[in-house]
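J.: Let me see the structure of the following:
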Amino acid sequence: MRDTVTLTGMVLISAPSGDFDRRLVLLTRERGRITAFSHGSRKPGNSLMAASRPFSFGSFTLYEGKSAYNLQSVQIMNYFDELSGDVERACYGSYFLEMADYFAQENMDETELLKLVYQSLRALMNRAIPNKLVRRIFELKAMVINGEYTELPPVEVSDSCRYGWEYVVCSPVESLYKFILKEEVLREFERAVEHSRRTYIRHEFRSLEILDMMVS
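T.: As a prediction, the model looks like this:
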C-alpha cells in the first residue's frame, strides 16, 4: 500500500503527457509548487479529467514517485467555470496562474500566495470591481508576499492612490478586494504598480503579452 498525502491546492498548469496522461503543476498550501501526473485523465469519462484543468481548486490526494507526485483522487471545491465563459477574465486569470508559478517555490508553505490567487480569481468574477484594478492589486500583493516591494508608491501620486497602495500592502489577503478607485486614481495606481513590477519582476509573461494586446 503506497503512502499518500493530501494537499490543498490549485492547478496552475496542465499539459498533455503521453497518450492519455496529463502533467500538472500545482500550487499547494503545504508543499509549495509541485509536479504531479494525472494518469489516464485524457481518456473520456476518466474521473480525474475535470480536476486536471487549470483553475481547479481543492484537496488533491497524491503518492510520491521518483521525480514527481502521482494524482490518486481529488475533491474539487471550485472549478472557476465562470472564467471560461469570459475571454478577457480568463486571460487575467491565466496571467495570475503564470505569475504564481513564477513566484512559488518547492517545499515551502505557500498559504498566502495560494489565498491570493484564489481571492483574486473570485474578484475577477465580481463585476463591481474593474479587472484592471484586480490585476494591479494582485501584482502588488504578490510582490509583498515575495518580499520585494516598497512601503510607499515608488512614484509621485495623490493621497488617494497612496492610501490604496498602503491598504494593499498592509491588509490580509481576505480583505484586499473591498475598495475601488476613481478612474484618475486608478491610472495612478496602475502606473505605480507597473513601475514596481518592472523593477522587481525580471520576467516576461506570455499570458501578459496576450492580455495587454486584448485590453489595449
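
J.: switch to C-alpha atoms for all contacts and neighbour counts from now on
T.: OK.

J.: just to confirm, which helix or strand has the nearest residue to Phe189 once chain neighbours are set aside in it?
T.: Of all residues not flanking Phe189 in the chain, Cys161 sits nearest, at 5.8 Å (CA to CA, 6 or more residues apart in numbering). For Cys161, the element it lies in under DSSP states H and E is helix 159-170.

J.: name the helices or strands packed onto that helix?
T.: Helices and strands touching helix 159-170, by 3 or more CA pairs under 8 Å, 6 or more residues apart in numbering; DSSP states H and E, are helix 131-146, helix 183-200.

J.: Flag every buried residue along stretch 137-151.
T.: For stretch 137-151, a neighbour-count test (16 or more other CA atoms under 10 Å) marks Ile137, Phe138, Glu139, Leu140, Lys141, Ala142, Met143, Val144, Ile145, Glu148, Tyr149 as buried.

J.: what do you get for stretch 208-216?
T.: Within stretch 208-216, the residues scored as buried using 16+ other CA under 10 Å are Leu208, Leu211.

J.: Can you pull out the residues in contact with it?
T.: Glu88, Cys91, Tyr92, Tyr95 (CA atoms under 8 Å, 6 or more residues apart in numbering).

J.: Among the residues you listed, which one lies nearest to Arg33?
T.: Tyr95 (16.4 Å; CA to CA).

J.: before we move on, back to that, with distance to Trp165 added, can I get the helices and strands packed on helix 159-170 in CSV?
T.: Supplementary listing: the helices and strands packed on helix 159-170 in CSV, determined by distance: least, CA to CA, whole Å:
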stretch, distance to Trp165
helix 131-146, 8
helix 183-200, 7
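
J.: Please provide the structure for the following sequence as well, for comparison with the first:
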Amino acid sequence: MYDNVTVNGIVLDTSLLKEYDKRLVILTAELGKITVFANGARRKNSQFTAVSQKFVMGSFTVHPGRNAYTLVSADIKENFIELSYDIEKMSYASYACEVLQAFSEEGIGAKDELNLLYVTFKAIINARQDLRLIKSVFILKLLDIEGLGLQMERCVKSDTCENLHHISLKDGGMICDAVVHKVNGARSISDDAIYAIRFVLSRDIASVYSFDISINVLDEIEKLSNDYLTMHSERTFKSLDILKGLL
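T.: The predicted model follows:
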C-alpha cells in the first residue's frame, strides 16, 4: 500500500466522471502535473465541491494509485474566483493552464511553473496591462523556465553583442547584421522589443509583469511569442480560439 502524500498546486482543468465524480488535472510544485480523482465531488454538501474547481490553489492530500491519484482532503489557499466573473480574463487564465498542461510532466517538480501561473493569475485579475501583454510575457517566461529561452544578449551565430537588429526563432536568438544574410527566416526586431524581452528574461518570476509597452511593441512581441510557442509545441490550444472571438 502506498502512503498518502500532500502536494501544493493549482487545478489546471476539470472534467466530469460518472454521475458524481470529477477528474482533476493539478499542477503541483512537488510532483509536476498529476491526475486526481475527486470522488463524490458533485454530490450535495461534498467536502470536495469547492476544491475541485478550475483555478483553485491549495494543499491537496492524495492517495497514489497505478496511473492517478485519489483526493483524500484539501485546503484551499486561493480560489481566484474573480477570474470567473469576466469571460475575457477567464479565457486568458484558461489559456495559461492549457499551455502549462502541454509543458509539464508527472514526476518532475514544477515549482517555478506553479509560481509563474500564480503571478499570471494575479496579473490577469489586476489587469494593469493589456491582457495580450500578459499572455506574451507568460509564454516567453515559461519557455525560458523550460530551457528554451531566447538568447537576446548576443548573436547566436557570431557571438558578437553589437549590431543586433534581427532574430531567428529557429536558432533561438539574436542575429547580427554581419551574418543575417546567411540565416533563413531571420526577422527584424525593434530596439524596444529587444529591451522588453530582455526585461522579461532577466527578471525573477515575482516581478515579471512590472512593466508596460506601447501597442506597436506589443503587437511585435505577441506575434513573436506566438510563433515561438508554436515552434516548440505540437498542440493547438483551444483557448486561443475563444480569445480570437473576444478580441
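
J.: what's the mean deviation for the biggest strand by length in structure 1 versus structure 2?
T.: Ranked by number of residues, the top strand in structure 1 under DSSP state E is strand 4-17. Its matched residues in structure 2 lie on average 0.8 Å from strand 4-17 of structure 1 after superposition (mean CA distance after the TM-score superposition for structure 1).

J.: what comes into contact with that strand?
T.: Everything outside strand 4-17 of structure 1 that qualifies as a contact, by CA under 8 Å, 6+ apart, is 22-31, 42, 52-64, 97-98, 100-101, 114.

J.: again, only this time at 7 Å
T.: Under the criterion CA atoms under 7 Å, 6 or more residues apart in numbering, residues 22-30, 52-63, 97, 101 lie in contact with strand 4-17 of structure 1.

J.: and if you look at stretch 132-143 of structure 2?
T.: By CA under 7 Å, 6+ apart, stretch 132-143 of structure 2 touches Glu113, Gly149, Val200, Leu201, Leu218, Ile221, Glu222, Ser225, Leu229.

J.: how about 8 Å then?
T.: By CA under 8 Å, 6+ apart, stretch 132-143 of structure 2 touches 92, 96, 113, 116, 120, 123-124, 149, 197, 200-201, 208-209, 218, 221-222, 225-226, 229.

J.: gap between the most centrally placed residue in structure 2 and Glu234 of structure 2?
T.: Taking CA atoms, centre = their mean, the centroid of structure 2 lies closest to Ala96, which sits 4.1 Å from it. As for Ala96 of structure 2, its distance to Glu234 of structure 2 is 16 Å (criterion: CA to CA, to the nearest Å).

J.: re the thing from before, what number of residues are in the vicinity of the residue mapped onto the residue nearest to Phe189 of structure 1 from structure 2?
T.: The pairwise alignment with structure 2 assigns Cys161 of structure 1 to Ala193, based on TM-score structural alignment. Look at Ala193 of structure 2: counted by other CA atoms under 10 Å, it has 19 neighbours.

J.: excluding its backbone neighbours, what's nearest Arg197 of structure 1?
T.: Glu139 (7.3 Å).

J.: how many other residues sit next to the closest residue in space to Arg198 of structure 2 that isn't next to it in sequence?
T.: Nearest residue to Arg198 of structure 2 in three dimensions, chain neighbours excluded: Met152, at 6.3 Å (CA to CA, 6+ apart). Neighbour count for Met152 of structure 2, taken as other CA under 10 Å: 19.

J.: cool, and Glu153 of structure 2?
T.: 16.

J.: For Lys238 of structure 2, see how far away it is.
T.: 34 Å.

J.: so what's Asp192 of structure 2 up against?
T.: Val217.
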